[in-house]
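Visitor: Structure for this input, please:
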Amino acid sequence: MGRADAAAIAAGTPGPVLMAAAGRAVARVALRRFRPVRCLVLAGPGNNGGDGYVAARLLEQAGWPVSVAALAPPRPGSDAAAAAAAWRGPMLPFHPAEAARAGLVIDAVFGAGLARDLDGPVAGTLRAARAPVLAVDVPSGLDGATGQVRGFAPRAAVTVTFFRLKPGHLLLPGRELCGELVLADIGLPAGVLAAVRPRAWRNAPGLWRPPEWGAGAHKYSRGHLTILAGGEMTGAARLAAGAAHRVGAGLVTLLAPDAAAAALYRAGDPGTIVSAAGLEALLADERRRAWLIGPGLPGDAATRAALRRLVGAGRQVVADAGALTACAGAPQALAGCAVLTPHAGEFARVFGPVGQDKLAAARAAAAATGAVVLLKGADTVIAAPDGRAAVNANAPPSLATGGTGDVLAGSIAALLAQGMEPFAAAGCGAWIQGEAARAHGPGLVAEDLITLLPNAMELARLNL
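Guide: You can find the predicted model right below:
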């Protein structure tokens, strides 16, 4: 955002104009979301504080009782200093007692670029607020790049941010601390994005396009997905296969480890091909370009060897569950895969702990393996080896149940089979899973997702 502001100013949009628009956006949200109450604006010394001074002046003009408490004066000659000079209303001490008395606190202390932990008087004053907090850009103390809390950050009722969202608005715990998120247009020309060249996005249709098929499509043109199936945890592969069918794969084969397991799988979905012919026999069919390995498989040497054979044969491979565990401490063994789908525990076993910066961790893992890494969670991150990343923010808590990861892996593999490139397939799979879960509501189990995936795919097409 710093580069975007600078590019806009260089292109002829004055800084004070941008600050006036930001403050106006904050005031507008306050007027629409809250009744007139005693309002305290907590203003920092930078541009965030300048936005707060502008909002204070506009709310006072609208008849609100408004006071400003300044942490420190703005730098002389800055845009924020000009905004502060235009404020003629009451000034109060920056103190917890003042925050506790307010009917609405506008947090304009620090923005998304905070580079140190919040403590002492600032944290104490924000913590003392008993009324709703309206945050400017981010709740002060929230790291806009990672979504992590730097010392302390208040829980806002509403957060008003500008031009584009920041990763911290979508990554946890930041997403929950922001409350209702309002993205305001403050007049930055869209062309500044060419100078900024963002590499992270909110995951949604438009970032990718779901497969669409014409009248001439047939089962082979829509791709043949093969899933390596285990002999014990058979439900995992069956869930993945069911999802793959519903997401549009033309053919789905379960490769069973032996005749007994094959008989068990054949008692399931009649539309799924079941084979016990062995890996080499199926690899001889060049039409089998997309493979899924891991759901229901043990994390052992045999699984690792099968993974390497698939990659060595030039297939597009989605590695999940047991395939990831089989490569614990050896990320190089996953090199050449198309997509990896670890949850935090599997990620830690292969790459080390995720740490405080989920985006950076996923990007590093993608760069190390050459694979798209989908790091699962309520704030799933999808990272490509070239540095592109997306944050998926539509997953409801109901997805936290066994088997949903198998469904996701099957969906992504089916999208690969239909010709989507890995980053797009991972993003599409994550988004449609979130939408399917939201459509179902409470009481979701993994099996429910499968029947809801086609509607989610159609919703993705309609939202392009």
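
Visitor: okay, CA-based contacts and neighbour counts for the rest of this
Guide: Noted.

Visitor: residues in contact with the most centrally placed residue in the chain?
Guide: Geometric centre of the chain, nearest residue: Val391, 1.9 Å, by C-alpha atoms, centre = their mean. By C-alpha atoms under 8 Å, 6 or more residues apart in numbering, the residues touching Val391 are Pro167, Leu170, Leu171, Ala200, Trp201, Arg202, Asn203, Asp379, Thr380, Val381, Ile382.

Visitor: What is the neighbour count of the second one?
Guide: When you say that, I think you mean Leu170. Leu170: 27 surrounding residues under other C-alpha atoms under 10 Å.

Visitor: Surely it is in contact with Gly147?
Guide: Yes - Leu170 is in contact with Gly147 according to C-alpha atoms under 8 Å; the separation is 7.2 Å.

Visitor: Now name the helix or strand holding the residue nearest to Asp79 when sequence neighbours are not counted.
Guide: Nearest non-adjacent residue to Asp79, counting by C-alpha to C-alpha, 6 or more residues apart in numbering: Pro16, 5.6 Å away. Using DSSP states H and E, Pro16 sits in helix 15-33.

Visitor: quick one: buried residues of that helix?
Guide: 15-16, 18-27, 29-30 (16 or more other C-alpha atoms under 10 Å).

Visitor: Could you identify the helix or strand that succeeds it?
Guide: Moving toward the C-terminus from helix 15-33, the next helix or strand (DSSP H and E) is strand 39-43.

Visitor: That next one packs against which elements?
Guide: Judged by 3 or more C-alpha pairs under 8 Å, 6 or more residues apart in numbering; DSSP states H and E, strand 39-43 is in contact with helix 47-61, strand 66-70, strand 104-108.

Visitor: Near Pro344, how many other residues are there?
Guide: That one is not Pro; residue 344 is Ala. 16.

Visitor: One more: Gln356?
Guide: Using other C-alpha under 10 Å, Gln356 has 12 other residues around it.

Visitor: mind listing what it touches?
Guide: Thr146, Gln148.

Visitor: How much space separates it from Pro385?
Guide: For Gln356, the distance to Pro385 equals 20 Å [C-alpha to C-alpha, to the nearest Å].

Visitor: Make a markdown table out of the helices and strands packed on strand 39-43 and add mean neighbour count and distance to Phe351.
Guide: As requested, the helices and strands packed on strand 39-43 are exported to a markdown table (neighbours: other C-alpha atoms under 10 Å; distance: least, C-alpha to C-alpha, whole Å):
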| stretch | mean neighbour count | distance to Phe351 |
| --- | --- | --- |
| helix 47-61 | 26 | 38 |
| strand 66-70 | 24 | 45 |
| strand 104-108 | 28 | 38 |
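
Visitor: Please provide the structure for the following sequence as well, for comparison with the first:
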Amino acid sequence: MMLPLADLLLSPDDMAAVDRAAAASGIDSYGLMEKAGQAVAASALRHFPGALRYVVLCGPGNNGGDGYVAARALRQSGAEVLLFHLGDLKTLKGDAARAFADCFVAGEALERYLPRAGDMIIDAIFGAGLSRPVPDQLAAIIARVTEAGTPVIAVDLPSGLDGRSGQVLGAAFRAERTITFMTRKPGHLLMPGRDLCGALEVFDIGIPARIVRTHANRMLAENTPAQWLANLPTAASDTHKYKRGHLVVFSGGATATGAARMSAMAGLKAGAGLVTIASPEQALSVNAGMLTAIMLHAIEDEAALREWLSDKRLSTFVLGPGFGAGELARQFALALSDRHLVLDADGITSFRDAPQRLFDAFADGPTRLVLTPHEGEFARLFPDIAADGALSKVEKARAAAARAHAAIIYKGADSVIAAPDGRALINANAPPWLATAGSGDVLAGIIGGLMAQGVPAFEAAAAGVWLHGVAGQRAGKGLTAEDLVAHVTPF
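Guide: Alright, predicted model coming up:
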């Protein structure tokens, strides 16, 4: 499926290559800047019609050029416009210099701006063209604007935000709206960038789609059904429970059974044909009193598990929720190295001192392992990757997936799903109220349920994260994990 341009993600470097290719093809680059600046001005008038002053802050590059065009368009509309610039205007080059020359609004040095009630700001200082901390004079202006609560529209990206990683470079504006052009950047989706961008609008300024697609990173996109829907099973008239797979979820002892039950029910609702909870003998009666559609099986130790694994219909397992960290979890995980395994929570923590044992066990053949670490668990399995401040969250997830030969879900408000082959997806549909106890257990069960039906590990992980977000939206604010399970549905 060919994605719409607005669904693609281009890094700042990729977008710069698009601009160069557009210019090399004969497209008038100043004409593109004119369209961009006019779009920004139109957005300011549409969304902030009551502003008393439109304050345009311009930087030394093409982002500033967009700002000069916007300032001219706003003045031509009859609005009161103030213009402030960063740096020496004599150093402006190319289209930015032309935009400044065409702008008949007199400007002042950036540091002279003092917010006033009724102002709205157009931030056209750096956009995506920043890879180092903002200069001190800009940091002071950002602090001043933030304290005053003055609304901001950002051009491309809020100045101070890294378009590659979504991280703040010293200080950054918090925009109410961000206007970007042709397509989005990873920093628009990764946190805290997503929050700092506010409402995001992607405006087509006329660069041919063929040029944008040529430079788009086909290994990175937003996590949407377009990325994995073709891999999900479809119900045929001869479908029966054994064709839909058998999922096994491991339970902890008698006082730690709830997490496994939530995973198991989520797996069943995600479409697994059969679901069994495997638990110590002491926990059987507890689970039996709480379940009807889920089967039970007693497993006390590794020997019992290996004997049970002679049944090859047991294809997919979830280990970790409520299980307890330690040697037994390690033994169970390693015993499952030839099956499909979702390793979550305590299962991940159990390998903090010997992660390579886990990675080696699943190193051969197709990807069979899905790891679901939150930030702390990620650092336990991949301490060197987690500590590398030069890497974005996407790059960290990719490095971890390649090392572990696993599909990685680097969880958070901006969960990143990565495959060993370098594919990565950024999830953006999860509501904030999903951050509640037991939510991760439900996610593990959804993924297990999809894998049991034959969905490949990466696609199951990505679909599971998306479906988890949809369930959270349906359940609404104040949800509990039990509520979440009730709203899990297969696509």
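
Visitor: And the TM-score, once the two are fitted together?
Guide: Overlay of the two chains. TM-score (TM-score structural alignment, normalised by the length of structure 1): 0.93; 453 aligned residues with a C-alpha RMSD of 1.9 Å.

Visitor: ok, back up a step: counterpart of the residue nearest to Asp79 of structure 1 over in structure 2?
Guide: In structure 2, the residue equivalent to Pro16 of structure 1 is Tyr30, according to TM-score structural alignment.

Visitor: go on, Gln148 of structure 1?
Guide: Counting by TM-score structural alignment, the partner of Gln148 of structure 1 is Gln167.

Visitor: Thought Leu161 was touching that match, still the case?
Guide: Yes - look at Gln167 of structure 2 against Leu161 with C-alpha under 8 Å: they come within range, at 5.8 Å.

Visitor: Can you check which residues contact both of these two?
Guide: The contact lists of Gln167 of structure 2 and Leu161 share Gly187, Gly193, where a contact means C-alpha under 8 Å, 6+ apart.

Visitor: distance of the closest residue to Trp433 of structure 2 other than its chain neighbours from Glu327 of structure 2?
Guide: Counting by C-alpha to C-alpha, 6+ apart, Lys477 is the residue found nearest to Trp433 of structure 2 once chain neighbours are left out, at 5.8 Å. Counting by C-alpha to C-alpha, the gap from Lys477 of structure 2 to Glu327 of structure 2 is 38 Å.

Visitor: Same question for Ala124 of structure 2.
Guide: For Ala124 of structure 2 relative to Glu327 of structure 2 (C-alpha to C-alpha), the value is 56 Å.

Visitor: Then Gly64 of structure 2?
Guide: Taking C-alpha to C-alpha, one finds Gly64 of structure 2 at 59 Å from Glu327 of structure 2.

Visitor: same thing with Ile122 of structure 2?
Guide: Distance, Ile122 of structure 2 to Glu327 of structure 2, using C-alpha to C-alpha: 57 Å.

Visitor: Please apply the same query to Phe126 of structure 2.
Guide: In terms of C-alpha to C-alpha, Phe126 of structure 2 sits 52 Å off from Glu327 of structure 2.

Visitor: Show me which of these two is the more surrounded one.
Guide: For Phe126 of structure 2 versus Glu327, neighbours defined as other C-alpha under 10 Å are more numerous around Phe126 (26 against 12).

Visitor: so that one touches Gly67, yeah?
Guide: No - counting by C-alpha under 8 Å, Phe126 of structure 2 sits too far from Gly67 to count as a contact (10.4 Å).

Visitor: Show me where the stretch 251-400 of structure 1 has its helices.
Guide: 259-266, 279-283, 301-312, 322-325, 344-351, 358-369 (DSSP state H, counting those that start in this stretch).

Visitor: for the closest residue to Ser392 of structure 2 other than its chain neighbours, what are its contacts?
Guide: Closest residue to Ser392 of structure 2 apart from its sequence neighbours, by C-alpha to C-alpha, 6+ apart: Ser165 at 4.7 Å. Counting by C-alpha under 8 Å, 6+ apart, Ser165 of structure 2 makes contact with Pro186, Gly187, Leu190, Leu391, Ser392, Lys393, Val394.

Visitor: what about 10 Å?
Guide: 11, 185-193, 390-395 (C-alpha atoms under 10 Å, 6 or more residues apart in numbering).

Visitor: Return those of those residues that are likewise in contact in structure 1.
Guide: Of these, the ones still in contact in structure 1 (both residues aligned by TM-score structural alignment, their matches' C-alpha atoms under 10 Å) are 185-193, 392-395.

Visitor: Buried subset of those residues as a ChimeraX selection?
Guide: Typed into ChimeraX, the next command selects the buried ones out of those (criterion: 16+ other C-alpha under 10 Å):
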select :185,186,187,188,189,190,191,192,193,392,393,394,395
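
Visitor: List just the nearest of the kept ones among the contacts of Ser165 of structure 2 to Ala345 of structure 2.
Guide: Set against Ala345 of structure 2, the nearest of the kept ones among the contacts of Ser165 of structure 2 by C-alpha to C-alpha is Lys393 (19.6 Å).

Visitor: Show me what the closest one lines up with in structure 1.
Guide: Using TM-score structural alignment, Lys393 of structure 2 lines up with Lys358 in structure 1.

Visitor: surely its match meets Ala390?
Guide: No - with contacts counted by C-alpha atoms under 10 Å, Lys358 of structure 1 stays clear of Ala390, the gap being 11.2 Å.

Visitor: what touches both of the two?
Guide: With C-alpha under 10 Å, 6+ apart as the test, Lys358 of structure 1 and Ala390 both reach Asp379, Thr380, Val381.

Visitor: In PyMOL, how would I select the buried members of those?
Guide: Of the shared contacts of Lys358 and Ala390 of structure 1, the buried ones go into a single PyMOL selection, burial set by 16+ other C-alpha under 10 Å:
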select buried, resi 379+380+381
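
Visitor: just the shared contacts of Lys358 and Ala390 of structure 1 now: which is nearest Gly271 of structure 1?
Guide: Distances from Gly271 of structure 1 to those, taken by C-alpha to C-alpha, are shortest for Thr380, at 30.9 Å.
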